[in-house]
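Engineer: sequence-free structure coming up:
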């Protein structure tokens, strides 16, 4: 069936001429928003059923429209849908195609609806789906961290602050720290999904409709918790996109910090870990090179996501309230950031599962940098010395070692006791790096009891859990 209109645009009645082709190209968004087609069809189905239930649309027309939407859905999934750039966006493409399929009844699908609430709905459905998808992917990331932590609970990690040697701890403790980071991201997403579980459909252009619409009915039919309370607010609301990108930024920052750690630890100069060959690349010139490109790109792509979040914030901050065409640009930031974040969450488990600890290299390092100095100070505290005094005495002992060019574990016990008479004959046991796993017993520490408690906690949390 052919639709014959004097104007291509849905607003043709007001204008005496067609839109300039250059303007069409400049204002079009079909290349971006065609990925919203499934959500647009879902919203149209819910809207048409509500119109029929409210007596606004004849049941026969509603049935024809639904069949037409079914055909459009099949055409899009089958790659045969006739996209037309001159129709500006996916929403008008679907509506025009619907009219071609079912005739005049197709022109009723937009009854009581504006592209303002229509687009807001499509984006809201997309973002809520993404939030759920990210929560599932984060669980896979966390599961991988927990599995590796279980394998490495007694392996020692030379912990740092300021990129300087600090204290030994378990590799498991290091890995479980990232489980905590990503759990905060997952909880942010849960809060996000609850906060933005509001349907905008029925708000119209900005003031609702004179027709007897039932926004709550369409909201519940699409699985929303509730419908909007204020039509003027909801058509211009893009908080849900900005907040999703802010959460994406936090996810990517956590990924970037892991990436920076792994780039550093796998470097030639450090060499604490070995990354899998399958996750690295080489050099086109230097035959010996093995580059941690996945981790470097995760770090670099984080900057891109941060840029998109900042770009959207800049877009929104200058707009007056309600809908403005500037909001079309939200998808320029949303879709790339979503793709990068999702891909990063998928690749992280490969890295975490595949890296190998170079225990020989680390064993040498654990003897450098006086990593057991704090444990020695606390040993003196347990023997009754004020901590500040113990800190001073151990600091002087470290200075002596530095001036003599020896490691702390190279000093004979007698020499240590001569410099710090308060030390007992058992002080040597305190200086063994492995002692950190036994001498820390409180919850949350790197002590072995604490680590096993953390592992038990996360195994119980993760077991059989899909999506809260």
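Structural biologist: On my side now, so go ahead. Since we're looking at a predicted model, the values are computed, not measured. Numbers count the residues shown, from 1 in each chain.

Engineer: CA only for contacts and neighbour counts going forward, please
Structural biologist: Noted.

Engineer: could you pull out the strands for the stretch 151-300 of the chain?
Structural biologist: Listed from the start of the chain, the stretch 151-300 of the chain has strands (DSSP state E, counting those that start in this stretch) covering 156-161, 164-170, 198-199, 226-227, 273-274.

Engineer: most tightly surrounded among these?
Structural biologist: Each of the strands of the stretch 151-300 of the chain was scored by mean neighbour count; the highest is strand 198-199, a mean of 25, by mean count of other C-alpha atoms under 10 Å.

Engineer: hmm, who's touching it?
Structural biologist: Contact partners of strand 198-199, identified using C-alpha atoms under 8 Å, 6 or more residues apart in numbering, comprise 121, 124, 215, 219, 224, 225, 226, 227, 228.

Engineer: and here is the other one:
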């Protein structure tokens, strides 16, 4: 390592790599994000080498002290990365030689960059998954707060973007809580799957040194060492799982954004936002555009692209390690940045959201949203079959539509034209608040259900 222009394998090759190859082959501008994990794993590896008496303890102490100095330099922005040294691993090793001299040569005993990089990468994904889980929990809590204030806020529920049945706005927004809860479980399941340490797999076949992989696994925070060294160095399932979970989460946030964009439009007018998540127009003075929601909706494509890219990289790789895997980290790093930023913005968007309660109630009364309630009334109170009740209710809807009336504007005498045995008790079924609160089946939109679910949700996010 004394010759600054040479690589660790330069003794094997006679000529220099071409400039274009060096440029493409260097990943330092990407994988320098792994520096904390690389230093940490190298320290644990060194501790194991000393414990197993594979290297002298005096050299181990020098290595660990040098690594801590390097970590501090990088964190303070004082470390100069060299592109010709390819990656974070060789940059750190080169700097270690500069700091402690020949003792640095002991560090890479019983280790290859193949198991080194996948160990660092797994540690990074573990740390980053925990960051994402925190952001998801924050958004879930914000949704709960918004729901608590709107338990009795009636809005139209939609199917096919057409008025369907009255629902609570709290019930609507809590649907996204459920999606986020599944997202959270996906990331948590990923953490269980990746909880095996590949360190000690070396290039692909293990090592003849008497290493202690259980020691390094425990010290690194893994449950156990991996069982197959070939699979260990070639496995990127954990990266795929991370990007898949991020893609599904981004899809949920995109659906939320799409709803809010529609509800905020002039045609619907069901919600407004505070100005902190809106922009204006360069030409139209009246405009307040929900650009934050539109950005959330658009960014899902970035997550999908990263997932598709890593799946495509992996699909053609035989065993075990190949340079193709260099690009996996850029995909995951970008995927992490995208989903984290999107979650933070989504939280701001929900915090800023203000339901237009009067408009929601008005629209809930439009589109004959209580037609099903009328049919259900005929079944329960008049003992008709549901299909007969459905037909009667359909005729009533046609009548209301023809006469430009909402269902709650139709008198009892008019209703009796469709079924003679009706009395004034039927009128309550056309009240949208009654309709909402009648849905008491588990998971339904009644206020009592929502209050009970909110108690459950609060326990979940503590």
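Structural biologist: Yep, that arrived. This one's a predicted model, so the numbers in the text were calculated from it and none came from an experiment.

Engineer: would you pull the TM-score for this pair?
Structural biologist: Taking TM-score structural alignment, normalised by the length of the second structure as the basis, the two superposed chains have a TM-score of 0.98; 461 aligned residues with a C-alpha RMSD of 1.2 Å.

Engineer: okay if I get the strands of the stretch 151-300 of the first structure as a markdown table plus distance to residue 257 of the first structure?
Structural biologist: Converted to a markdown table, those look like this (distance: least, C-alpha to C-alpha, whole Å):
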| stretch | distance to residue 257 of the first structure |
| --- | --- |
| strand 156-161 | 14 |
| strand 164-170 | 16 |
| strand 198-199 | 34 |
| strand 226-227 | 38 |
| strand 273-274 | 16 |
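
Engineer: okay, now residue 111 of the second structure: neighbour count?
Structural biologist: Here the count is done by other C-alpha atoms under 10 Å, and residue 111 of the second structure has 18 residues near it.

Engineer: what lines up with it in the first structure?
Structural biologist: Counting by TM-score structural alignment, residue 111 of the second structure lines up with residue 113 in the first structure.

Engineer: kindly report the same for residue 302 of the second structure.
Structural biologist: For residue 302 of the second structure, the equivalent position in the first structure is taken to be residue 304, counting by TM-score structural alignment.

Engineer: which ones are touching that match?
Structural biologist: Residue 304 of the first structure neighbours (C-alpha under 8 Å, 6+ apart): residue 337.

Engineer: now the host helix or strand of it on the second structure. Mean distance?
Structural biologist: Counting by DSSP states H and E, the element that carries residue 304 of the first structure is helix 293-317. In this overlay with the second structure, the average offset of helix 293-317 of the first structure from its partner residues is 0.7 Å by mean C-alpha distance after the TM-score superposition for the first structure.

Engineer: quick one: contacts of the helix or strand just after that helix?
Structural biologist: Next along the chain after helix 293-317 of the first structure, taking DSSP H and E as the criterion, comes helix 330-354. Contacts to helix 330-354 of the first structure, defined as C-alpha under 8 Å, 6+ apart, come from residues 32-33, 130, 134, 137-138, 140-141, 144-145, 148, 241, 245, 248, 251-252, 255, 275-276, 279, 298, 301, 304-305, 308-309, 311-312, 315.

Engineer: I would like a PyMOL command selecting only the buried ones among those, please.
Structural biologist: Buried members of the contacts of helix 330-354 of the first structure, defined by 16 or more other C-alpha atoms under 10 Å, are picked up in PyMOL with:
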select buried, resi 33+130+134+137+138+140+141+144+145+148+241+245+248+251+252+255+275+279+298+301+304+305+308+309+311+312
